[in-house]
Every structure is written in C-alpha cells, then in structure tokens.
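Engineer: A structural model of the following input is requested.
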Amino acid sequence: MYWKKELKKGKQFLADKELIKALKCFESAVNNCPVTSAAGLEKSLFFLGITLKRLGRTESALRCWHMGKHLISESKSRRMIREHSNRYGMYVQTESEQDEDKIAFISLQLERYFKTKKAQRFCSEAERDVILDILQTYWSEMLSDGEIHHFSLDEKIRFFREQPVVFPVADIDSLRNPSNEIIYTDFEKGTRQSMTDLCPCGSGMLFSQCCGRIISPIELESGKI
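Structural biologist: Alright, predicted model coming up:
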C-alpha cells in the first residue's frame, strides 16, 4: 500500500537525518492511511511527532501523539506524552513551576481572547504585543498577591480561568498614533476614552480623576503610585 511505502521511506529519511523529507513522507502516510488501520495510523502519527520534535516544533509533535494515543492499547504515543508533558499537559519548556504556571495562565486567557475574534488568532504584531503586555501585568499582580502559591493544580487552573482579564475589543492597529500621543481606550466599547467620560472601571468617577489620572512628579519620585 502507498501509505506503507511512505512510512518506510520516512523512517529511512529520519535515520539519515533528512528531516524535511521525512516530514513529508510521514504526513503523506498519515493522510493516506485508511481509518480501519488503527495501528498503521498510530505508527505514522508517532513518527510524524518524532520528526516534528527534532525540527523544534514541539507543540505540533505533542498534538500528533495526542491524536494517536487512543488508536491502540499499547500506544508509543502515550509514552511520548508522559515523557514530554508537564503537569498542565503542555510540552515541557522549563523546570520552573512558576514559569509553567505563567504559561498555563497565558494559554487559558489567550484561548478566551481568541474566542472573541473572528480570525481566532492575532492579526498583527501590534495586537500581539498589547495583549501579551496586558497578561504580563495581570500575572505580575497575581504573583505579588502570593495567593496562588498555596493552590493545588485544580485550584490554579480554576483560578486562572476565572481571572477577569479585560481585553481591548478595538482593532489594535487602528489605535496607532504617529504623534506618539497616549491614547486611552474604553476596552468594553472599543472606542477612544475621553478624560471627561465616566471611568470604565465602574467607580462612577471621571476618567481623569480615576484610572486616567496624571501621576505627579512627587509620586513618581517617591514610588508611591
């Protein structure tokens, strides 16, 4: 069968360290393997994952192994998942528990953010930078509170999901200003925020007296902001 030939060729390319050729062969094997051949499909996905891992595409590799883990009872894909996944089920990128927590928090919140977008992804580098900066700010505040250090894994995931991160709904690119003027945005309405409007935080105060206030030089110098 054609898919078996592709699988065999891919394994030879993999042994010869010709990773791009191996990748194409394993992809072809997966696409052409009949669904009735669970063992063949699992093997093709397993080697496709190995190749992707060696190419540095670790998340794609893990996805392949997850696709193959239930196809047969003695799946090699399951072993790879156990060896290369952290406690959140993501590919191991760091030995630091705090870094793992941060990546999990960002992932859960990005998932929520992308659900609000038709494109389901970042549409520009400007948008990506703004959203990641927002998440970094929330993460830093959570760390300073110290609350998550005593949570179990289940509690952390629930806590990360429940964080009321406020994302801008306006097109980030439309907020660029060549004059470098600071532009305040009402994230709920996706419109420019006027200093004389009520603050969107819900305080009932004017924006200029609340979240949009100007920090005085004395406050900046003393650090009491």
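
Engineer: CA atoms for contacts and neighbours, from now on please.
Structural biologist: Will do.

Engineer: quick one: the helices in the protein?
Structural biologist: Secondary structure of the chain (DSSP state H): helices located at 2-15, 19-32, 38-54, 58-68, 76-84, 97-114, 125-145, 153-162, 217-222.

Engineer: could you also give me the structure for this second sequence? I'd like to compare it with the first:
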Amino acid sequence: MASHDAATALRALRSAVAACPATDRAELARRLYWLSIALRRIGKDGLAVKALSNAQRLAPRSRARTLYERFANGYGMPKSSCVEHDDYRAFCSIQIRKYLERVPDGRFADQDEIDTVLTMIADAWLKLYASTAISSVDCDEKLRIFREAGVAFPALRETRAARPGRVIVADFYRGRTQRTADRCLCGSGLPYRMCCGRIRPLYESDTV
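Structural biologist: Sure thing, here's the model as predicted:
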C-alpha cells in the first residue's frame, strides 16, 4: 500500500470488497481492513471507521478489532483529540437527525438552514454542558442525556406533523430491550453503542 496511490488503491479495494462472497467472513474482513487503511490515507476517517466496524464484526479477534478500538471512540465514531469534542460530535449528530426527521425530504434545503440548525445545536450544547456533569458520567449515561435533550428548533420551513418512531432493538435472550452497554447481539463482543448501535455521522453513506 505504501508504494501505491491511495485513491487508486481505494478503487481496487472497493471492487475487491464488492466481489467477495458474504459467506467468506475471514476474507471479507481482511479486505474491509485494508479498505479502511486506504480510506484513512485520503482523510475519510468516518468511512474508515465504518469499514473497520464491519470488519471487526466479521472477525472479532483480527487486526481490524485492534485498529477499530484505537481509532473509534465510545460512540463508534472517529476518535477526536479530546473527550469533550467526541461528546459534542455525538450530541450534534443525534440532534441533526432529530431535526431532519421533521422535514418532508429528510435533508437541508440550503446553507442558511444548515447554519441556523448548527448554531441552535451549539447553543443547546453549551447550556447542557454548563448545567449537567457530562464529564463525570460514562458513555452510556451521556447517550441517554443526549437523546433526551431537546433543541427548540425554529420553524424554518414546513415540518412533518408526526415524527417516525425510533427503532427499538430487543435482546430476546435477556427478555428486554438492548442497552447501550450490553454486548452487541451480532457477537462482536463490543458494547452495542460501539458496534451495531454506534452513532453514525450524517455524512456517512450506506456503503464504503
């Protein structure tokens, strides 16, 4: 990889992942691992973490797991320089998705709308951070706080009368809903919040 252009390698690795049979879990995990390396080299850390997340689920004892735990934070997002920034990005992603659930097309109309919503979220974060001991609680409690927090978004345009319901993941073995701290049901061994229940940044596409 070091002697090859990362963009060229990325195209080849994406094709290799697409061509790999889903039944060959070890080989698919290996290809996703190398795809994540190429994605990181061109600055696409979000997609790199997604590729690693998929790889480590397929092969929990592989290099992909080690690299994923190094590069992903407790929310399953790319790790930043400090915990507070990790917290804010998780809060921001949750609130943006809440807002977009209210608009008919599920996307921003223009840059002015983006700027207004981001400003509202930033203001809400500062108030939340000042009034809550965020830094003293664990990741699971932070997620509960972030999801319960409401942001008084202005009526920038027509909104839906009712928001879609949130998908509830059930752990039938334990006879209750899946908690963020529980081991993920996929068998990866990671907490649900870092695996299948990780916070997905808005820019993250469905494919890598």
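
Engineer: quantify their similarity with the TM-score.
Structural biologist: For this chain pair, the superposition-based TM-score is 0.69 by TM-score structural alignment, normalised by the length of the second structure; 161 aligned residues with a C-alpha RMSD of 2.3 Å.

Engineer: before we move on, back to that, in TSV: the helices of the first structure, plus mean neighbour count.
Structural biologist: As requested, the helices of the first structure are exported to TSV (neighbours: other C-alpha atoms under 10 Å):
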stretch	mean neighbour count
helix 2-15	19
helix 19-32	20
helix 38-54	22
helix 58-68	20
helix 76-84	17
helix 97-114	17
helix 125-145	14
helix 153-162	15
helix 217-222	9
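
Engineer: looking at these, which is closest to R192 of the first structure?
Structural biologist: R192 of the first structure sits nearest to helix 125-145 of all the helices of the first structure, at 15.8 Å, using C-alpha to C-alpha.

Engineer: what range in the second structure matches that closest one?
Structural biologist: Here helix 125-145 of the first structure aligns to the second structure at residues 111-131, judged by TM-score structural alignment.

Engineer: superpose on the first structure and give me the mean offset of the matching stretch.
Structural biologist: When the first structure is overlaid, stretch 111-131 of the second structure sits 1.1 Å from its aligned residues on average, using mean C-alpha distance after the TM-score superposition for the first structure.

Engineer: picking that back up, out of the helices of the first structure, nearest to E188 of the first structure?
Structural biologist: Of the helices of the first structure, nearest to E188 of the first structure by C-alpha to C-alpha is helix 97-114, at 13.1 Å.

Engineer: quick one, what contacts the residue nearest the centre of the first structure?
Structural biologist: By C-alpha atoms, centre = their mean, the mean C-alpha position of the first structure lies nearest to S107, the distance being 3.7 Å. Not one residue lies near S107 of the first structure by C-alpha atoms under 8 Å, 6 or more residues apart in numbering.

Engineer: now do the same for it: its match in the second structure.
Structural biologist: So S107 of the first structure corresponds to S93, using TM-score structural alignment.

Engineer: any figure for the gap between its match and S62 of the second structure?
Structural biologist: Applying C-alpha to C-alpha, to the nearest Å, the value for S93 of the second structure to S62 of the second structure is 29 Å.

Engineer: cool, P21 of the second structure as well?
Structural biologist: Distance from P21 of the second structure to S62 of the second structure, by C-alpha to C-alpha: 19 Å.

Engineer: same deal with A18 of the second structure?
Structural biologist: 20 Å.
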